[in-house]
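In: for reference, the sequence and a predicted model appear below.
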Amino acid sequence: MNNIKFTVKADVEEYEVELYGSFQTKGFSGKGSGYFGISQVIEFCQKAEKIAETMDEKAELAGLTRRSDGSIFLETFVIRVYPLSTSKLNGVVGIHITLGEYPSSDCREEEKLKVSGEIQTRNQHLLQFSKDIRALLSGSVKEVILDKGVDII
């Protein structure tokens, strides 16, 4: 059985939110977090809802750690959403999750911890996930869980 699960929690401040994620897929697991402006998260939710309705375009919410030269050192909390089919009624979407933890002692590449994987689910589940993330921002829910829909592949 493929147990795939993505859990999100939030620490909401006035204009900023730290999203905490944990991801389990096929025996692998990991966690990470990223800081975002609340408006960034709302914009991501709007794009995800549009994808669920139109089955077109892509959306990304990316929490990154950069090197001093501006290049990406580590993706700490990234959600990428994209359609896998064009059906608006029962469409399939891919939700690619990447979570990473910053090294504890220094910036060696070998010390990074990260997990990355895809959840394939129906567009209705993406729509609900987006609504749940908004509820997380408002404080009306404590966590959001997205798991692999049993009606998919």
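Out: Perfect, I can see it now.

In: could you use CA atoms for every contact and neighbour count after this?
Out: Noted.

In: tell me the SS of Glu43?
Out: helix (DSSP: H, G, I helix; E, B strand; the rest coil).

In: then the one 3 residues further on?
Out: Using three-state DSSP, the structure places Gln46 in helix.

In: which ones are touching it?
Out: For Gln46, the contact set (CA atoms under 8 Å, 6 or more residues apart in numbering) comprises Ser130.

In: and here's the other structure:
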Amino acid sequence: MKDDGLRLAFEPDDDGTGKLHASVRSQGFSGQGSAWFGTEQLERFASALAAFPLAEEARTGLAGGYWRNDRLEQIHLAISAYQVDAAGHIGVRVRVATTVSPSERPQSQHMTEVELQTTYHELECFSRELREHLAGEREDAFLRADAWT
């Protein structure tokens, strides 16, 4: 679908961190989520997305949410990218989820997890947009899905 993709918007704080907001849509599934990340971590991830072949940091990806004792206990936003085949098709796995407080049942968490199908070209454009967004040069960054299947 032509509107399928991932939109990211970063709200920086004064301490070198900020809240990354994500909205994703793929083949009728959609969701929104956000989590806190360091600005430098996001800049490294954006650069890793532009590498050919994809850098390890892109494949490992980002994951943020509630941490406890140096362990990510509740994921609210996760993004990773990986090569799918020898033709250069790329999968971008995106997971967004609501927060669940300790007094709520874990099963009450709402989540969407999708694979966006895209290409190195689209990923490179997204990487550039994300770096420009982090530098304050654009409103957000958008990765267009490219249905190559």
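Out: Structure's in. What do you need? All of these numbers come straight from a predicted model, not from anything done at the bench.

In: the strand of greatest length in the second structure - contacts with which helices or strands?
Out: For the second structure, the longest strand by residue count, based on DSSP state E, is strand 71-83. Here strand 71-83 of the second structure touches strand 29-38, helix 56-60, strand 62-68, strand 89-97, going by 3 or more CA pairs under 8 Å, 6 or more residues apart in numbering; DSSP states H and E.

In: for the residue nearest to the spatial centre of the first structure, list the residues it contacts.
Out: Nearest residue to the geometric centre of the first structure (CA atoms, centre = their mean): Ile79, 3.1 Å. The contact partners of Ile79 of the first structure, by CA under 8 Å, 6+ apart, come to Glu60, Leu61, Ala62, Ile95, His96, Ile97, Thr98.

In: looking at the second structure, which of these hold up?
Out: Of these, the ones still in contact in the second structure (both residues aligned by TM-score structural alignment, their matches' CA atoms under 8 Å) are Glu60, Leu61, Ala62, Ile95, His96, Ile97, Thr98.

In: could you export the residues you listed as JSON lines, including neighbour count?
Out: Converted to JSON lines, these look like this (neighbours: other CA atoms under 10 Å):
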{"residue": "Glu60", "neighbour count": "19"}
{"residue": "Leu61", "neighbour count": "18"}
{"residue": "Ala62", "neighbour count": "21"}
{"residue": "Ile95", "neighbour count": "22"}
{"residue": "His96", "neighbour count": "16"}
{"residue": "Ile97", "neighbour count": "21"}
{"residue": "Thr98", "neighbour count": "25"}
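
In: what's the most distant pair in those?
Out: Spatial extent of those (CA to CA) is set by the pair Ala62 and Ile95 at 12.9 Å.

In: tell me the residue in the second structure that is farthest from the middle.
Out: Ranked by distance from the centre of the second structure (CA atoms, centre = their mean), the top residue is Ser103, with 27.8 Å.

In: map that one onto the first structure.
Out: The equivalent of Ser103 of the second structure in the first structure is Asp106 (alignment by TM-score structural alignment).

In: ok, its match to Glu75 of the first structure distance?
Out: Distance of Asp106 of the first structure to Glu75 of the first structure, given as CA to CA, to the nearest Å: 16 Å.

In: Cys45 of the first structure now?
Out: Using CA to CA, Cys45 of the first structure is found at 19 Å from Glu75 of the first structure.

In: again with Ser85 of the first structure
Out: Computed as CA to CA, the Ser85 of the first structure to Glu75 of the first structure distance reads 27 Å.

In: compare those two (neighbour count), which wins?
Out: Higher neighbour count among Ser85 of the first structure and Glu75: Glu75, with 22 against 15, using other CA atoms under 10 Å.
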